[in-house]
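Q: dropping a prediction and its sequence here:
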Amino acid sequence: MHIEQIYTGCLAQGAYYITSNGEAAIIDPLREIQPYLDRLQRDNVTLKYIFETHFHADFVSGHLDLSKKTNAPIVYGPTANPEFETITAEDQQVFEIGNIKIKALHTPGHTLESTTYLLIDENGKDHAIFSGDTLFIGDVGRPDLAQKSATMTQEQLAATLYHSLRTKIMTLGDDVVVYPAHGAGSACGKNMSKETVSTIGEQKEKNYALRSSMTEAEFITEVLDGLTPPPAYFGMNVALNKSGYQNFENILNNGMRPLSATEFEVAAEETGALILDTRASGDFCKGYIPQAINIGIAGDFAPWVGALIADVNTPILLVTETGKEEESITRLSRVGFDNVIGHLEGGFDSWKNAGKEIDTVKRISAEAFANEISIPDHTVIDIRKEGEYTAEHIEEAYNKPLAAINDWIKDINPQQHFYMHCAGGYRSMIAASILQARGYRNFTEIEGGFNAIAKTGIPKTNFVCQSKMMK
């Protein structure tokens, strides 16, 4: 028996590849399936089942393309009703893969079809669970995402999750390994650990939601406390996973269509496509195509695209670092942004060399910022998350998280200059590009963000450990 966790940092997502005696199972595969096909061929095994823990909201699964390529059936848990052929497992139903077994444990609460898969080894011993978004390391799945489809309140879903955890998961042996679908950084939970593997026993000791003394009412209150609104693209990803989607190879071929600077300009004018520039913030600020939005491929690219662009059907024209076109298209497809209609051939240099109009962002170093700022005479906007801001921030700075920019941008006085920063410069350049695309230009962005600012003498609040704040 072999179990491999295939972890994708950008989405904080874990897929699982399991083999036994010439047969394999894959749980919660990513959109691009070629790596799985290569692995199956290399190991000379036959894919017997594709297991889905639930209809994912934060990414588009590769279940359909993988099934078409391998003829392996897709397995969902009870109550799932997708618009394609699947096996709908019954609670406690057992599937055999080589010399091992996988038992479906229906664990509704995050969604109604949510199912945990229990792996039973060659000796008949409970070995591991693949818990999807039901149980994370340090947290449990948020119960507010399925309210519309479930016609239940988030409180009712939370109560359902409480009983699923206590009747199906906490009754397992303490030595059973826990393999979740996500880790820290995912929007599917609020307090997930950076660790990606644990045991039932460790979670009983450390996970606030698995306290043995916890009542149902306490669980509901604590699980729902502090939930932020889910990204707008979540519902669209659920629909794609449930109803189907375009073949990934077609999406990649469309996006890889090279466009000269002139062709790119014409395409942008004729289609109204969003120009998405995936270069690093330091390159973007020195010169970019007017109206382009910068979301760097080197950061949490796909989640920020989903959070800020929202509509997965938006036509997109790409500007990337040379050689990063395919990666950008692939990572967009992971969250359902399939309508990439081409990319700028030769990258931004080809646009500049063609004599086309360019724009820039006013960026200064933290040292220059410290020399010219006078608090409270100047306005500072900190676009980090609320928890980051609360832990430590510049005195008198305003907290305007990037995720809420569409709400607070209308409150900006275009006549009043302000300084803007995040933690390291990635998010603040995203915000800068959005602001300038909408006509707001009276600001200065700080290179290096708060990480660099903290090394200067600018007055700051006293540091508060964020991990303590979460407890």
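A: Sure thing, it's come through. Numbering: from 1, shown residues only.
Q: from now on I want contacts and neighbour counts done on CA atoms only, so please keep to that.
A: Will do.
Q: quick one, strands of the stretch 351-471 of the chain?
A: Assigned by DSSP state E, counting those that start in this stretch, the strands in the stretch 351-471 of the chain fall at 363-364, 379-382, 398-399, 418-421, 443-446.
Q: skip the chain neighbours and tell me the closest residue to residue 217.
A: residue 159 (7.9 Å; C-alpha to C-alpha, 6 or more residues apart in numbering).
Q: next: residue 319.
A: Closest to residue 319 by C-alpha to C-alpha, 6+ apart is residue 277, at 4.6 Å.
Q: ok, the one you found - contacts?
A: By C-alpha atoms under 8 Å, 6 or more residues apart in numbering, residue 277 lies in contact with 284, 292, 293, 294, 295, 296, 318, 319, 320.
Q: likewise residue 2?
A: Residue 2 touches 18, 19, 20, counting by C-alpha under 8 Å, 6+ apart.
Q: doesn't residue 29 make contact with the first one?
A: No. With the criterion set as C-alpha atoms under 8 Å, residue 18 and residue 29 do not qualify as a contacting pair; they are 11.9 Å apart.
Q: between these two, tell me which one has more neighbours.
A: residue 29 (24 against 18; other C-alpha atoms under 10 Å).
Q: state the distance from the more buried one to residue 426.
A: The spacing between residue 29 and residue 426, counted by C-alpha to C-alpha, to the nearest Å, is 28 Å.
Q: same deal with residue 142?
A: In terms of C-alpha to C-alpha, residue 142 sits 27 Å off from residue 426.
Q: burial of residue 39, as a residue count?
A: Neighbour tally, residue 39, other C-alpha under 10 Å: 12.
Q: put this next to the previous one:
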Amino acid sequence: MTDENRTTDPAAFRVETIETTSLGDRSYLIHDGETAVVVDPQRDIDRITGLLDAGGLRLTLAVETHVHNDYVSGGLELARTTGATYVLASGDELEFEFRPVADGEVLEAGRMRLRVLHTPGHTHHHVSYVLQDADRRVHGVFTGGSMLYGATGRTDLVRPEDTEALTHAQYHSVRRLAAELPADTPVYPTHGFGSFCSATPTSGDASTVGAQAEVNPALTLAERDYVDTLIAGLAAYPAYYAHMSPLNRAGAAPVDLSLPEPVDPAELRRRIEAGEWVVDLRERTAFAAGHLAGSLGFELSTNFLTYLGWLYPWGAPLTLIGESVEQVTQARRELVRIGIDRLAGMAYGEIDELADGQPLRSYPVSDFAGLAAALADRPGAFTVLDARRDDERAGGGVRGSLHIPIHELTERVDEVPDGEVWVYCGSGYRASIAASILDRPGRDLVLVDDDYAHAADAGLHAAQPEPARAR
């Protein structure tokens, strides 16, 4: 799991793209060689200050397109650290001082101009920023959660009763961008690279306003069709989102990337026996091969932050286990991005040493071909559990499987029948988390670590799978 920085050069200005792959988001650092502006910065601001220092740049503006619902912003701390002005939409109610901006205003930074466009939809007060030079030539537009690549930002994160009105607003906002900007204007969205803030899956790694006119649903569909299609397609989103807007409105504390206190094997065992969350970061097949009984497996890879944030009981003690201190360090960085700041402890090293003589738990790993063979050899002998989301299940699943989405499993674990369970998802990642949840009480498990596309190859896929009966 890596985050990347990439550079584009819109003539006189440079745009550094700061990827946060674990959240599916991008931040941007724009500069003219001397003066810089950052758009929608993540909380671990050392990635940005490192670029500023390396380029000898002075940050004068930290701007937000909206109050974020999927991560804790680093904008306030960045402004306080560098002396930059912190900019947000004028309608947002916040508990700290900031520079409010409204539609039509122009911000200046060195040779750069940022023209503010009110583009509501993702939130009520969402704005986009049009990058211009002194001659008002357009060099790009930073669209946040408005115009994405082949999609738009979701509209159901404020209040359920606002969703339809915001969806109509989103339609008109994207159309305004297309109407007011040249077709060759580069589009720089914040969401849409795996973030659940996108209403639908996005496509592409770069785009222009003109290219979006051909593929973006807000520009290709009639308004009523767009609204109905978007709302009907809105899938579940991570539970931790509920905490992000309040944290961002209050102003997050300065980021702390220091490691938690080490925990010895005896204390690990005590915490597990007390029912605390002890999370193993190792690769999922390594976890299956041997882990501390009662621990939970959340492989530290691209989807780690989304699903740990989704399932974690907010505010509960959280202890991390890694194969190395570097692994724990990376997990620490990931967690502060969504405001999980207080870790109860950590341990790292060989899992046998952390077990300190206690027997390890394990379970086998298979694939869809193995599942097909087991179903043929032992029909009715075990439960097949589908841990995918409802929208994925709507496209079909393994015939006869029981469907409980991963984000509902901790509350519905008693619905899984006694006996052996084979668990699958779309890739194996969520299934591995589900397996670790079921393993805690000592269930008999098999992890299907495979891409769901292979289920059809194995003859298991059914467009309308007849579900197993939950007890």
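A: Cool, the structure landed. Note that the structure is predicted; figures quoted are calculated from it, not measured.
Q: report the TM-score for the pair.
A: Laid over one another, the chains give 0.88 as their TM-score (TM-score structural alignment, normalised by the length of structure 1), with 449 aligned residues with a C-alpha RMSD of 2.5 Å.
Q: related to what we said a few turns ago, how about the contacts of residue 277 of structure 1, which pair is most distant?
A: 284 and 318 (13.3 Å; C-alpha to C-alpha).
Q: host element of residue 95 of structure 1?
A: When secondary structure is defined by DSSP states H and E, residue 95 of structure 1 falls within strand 94-97.
Q: so that strand matches what in structure 2?
A: Aligned by TM-score structural alignment, strand 94-97 of structure 1 corresponds to residues 106-109 of structure 2.
Q: same deal with stretch 421-435 of structure 1?
A: Going by TM-score structural alignment: stretch 421-435 of structure 1 matches residues 424-438.
Q: tell me which residues touch the aligned partner of residue 243 of structure 1 in structure 2, please.
A: Here residue 243 of structure 1 is matched to residue 250 in structure 2, going by TM-score structural alignment. Taking C-alpha under 8 Å, 6+ apart, we find residue 250 of structure 2 in contact with 94, 95, 96.
Q: output the residues you listed in CSV, with neighbour count, distance to residue 138 of structure 2 and secondary structure appended to each entry.
A: Below are the contacts of residue 250 of structure 2 laid out as CSV (neighbours: other C-alpha atoms under 10 Å; distance: C-alpha to C-alpha, whole Å; DSSP: H, G, I helix; E, B strand; the rest coil):
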residue, neighbour count, distance to residue 138 of structure 2, secondary structure
94, 15, 31, coil
95, 10, 34, coil
96, 9, 32, coil
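Q: so which of those would you say is closest to residue 198 of structure 2?
A: If you rank those by distance to residue 198 of structure 2 using C-alpha to C-alpha, residue 94 comes first, at 24.4 Å.
Q: quick one: the residue in structure 1 that the closest one lines up against from residue 52 of structure 1, how far?
A: With TM-score structural alignment defining the correspondence, residue 94 of structure 2 maps onto residue 82 in structure 1. According to C-alpha to C-alpha, residue 82 of structure 1 and residue 52 of structure 1 sit 11 Å apart.
Q: so what's the aligned partner of residue 157 of structure 2 in structure 1 up against?
A: With TM-score structural alignment as the criterion, residue 157 of structure 2 lines up with residue 145 in structure 1. Contact partners of residue 145 of structure 1, counting by C-alpha under 8 Å, 6+ apart, are 110, 111, 230.
Q: residue in structure 2 matching the last one?
A: Matched to structure 2 by TM-score structural alignment, residue 230 of structure 1 sits across from residue 237.
Q: who touches that match in this structure?
A: Residue 237 of structure 2 touches residue 196, counting by C-alpha under 8 Å, 6+ apart.
Q: also residue 43 of structure 2?
A: 71, 72, 73, 74, 75, 255, 336, 337.
Q: how about residue 179 of structure 1?
A: 128, 129, 130, 131, 132, 196, 197, 198.
Q: 7 Å - rerun?
A: By C-alpha atoms under 7 Å, 6 or more residues apart in numbering, the contact list for residue 179 of structure 1 reads 129, 130, 131, 196, 197.
Q: which element is it on?
A: Assigned by DSSP H and E, residue 179 of structure 1 falls in strand 177-180.
Q: okay, and that strand goes to which residues in structure 2?
A: Against structure 2, strand 177-180 of structure 1 falls on residues 186-189 (TM-score structural alignment).
Q: for stretch 287-302 of structure 1, same thing?
A: Under TM-score structural alignment, the match for stretch 287-302 of structure 1 is residues 290-305.
Q: what comes into contact with the matching stretch?
A: Taking C-alpha under 7 Å, 6+ apart as the rule, stretch 290-305 of structure 2 contacts 1, 21-22, 272, 278-284, 287, 308, 331, 334-335, 351, 355, 360-362, 432-433, 436-437, 440.
Q: could you rerun that using 6 Å?
A: 1, 22, 272, 278-284, 360-362, 433, 436, 440 (C-alpha atoms under 6 Å, 6 or more residues apart in numbering).
Q: and stretch 96-103 of structure 2, by the same measure?
A: 86, 87, 88, 89, 90, 116, 117, 118.
Q: at 7 Å what do you get?
A: Contacts for stretch 96-103 of structure 2 (C-alpha under 7 Å, 6+ apart): 85, 86, 87, 88, 89, 90, 116, 117, 118, 251.
Q: now stretch 445-460 of structure 1
A: 362-367, 370, 392-395, 419-425, 428.
Q: first-to-last residue distance for it?
A: End-to-end distance (C-alpha to C-alpha), stretch 445-460 of structure 1: 18 Å.
Q: what are the buried residues along that stretch?
A: Within stretch 445-460 of structure 1, the residues scored as buried using 16 or more other C-alpha atoms under 10 Å are 445, 446, 447, 448, 449, 450, 452, 453, 454, 456, 458.
Q: cool, thanks, talk later.
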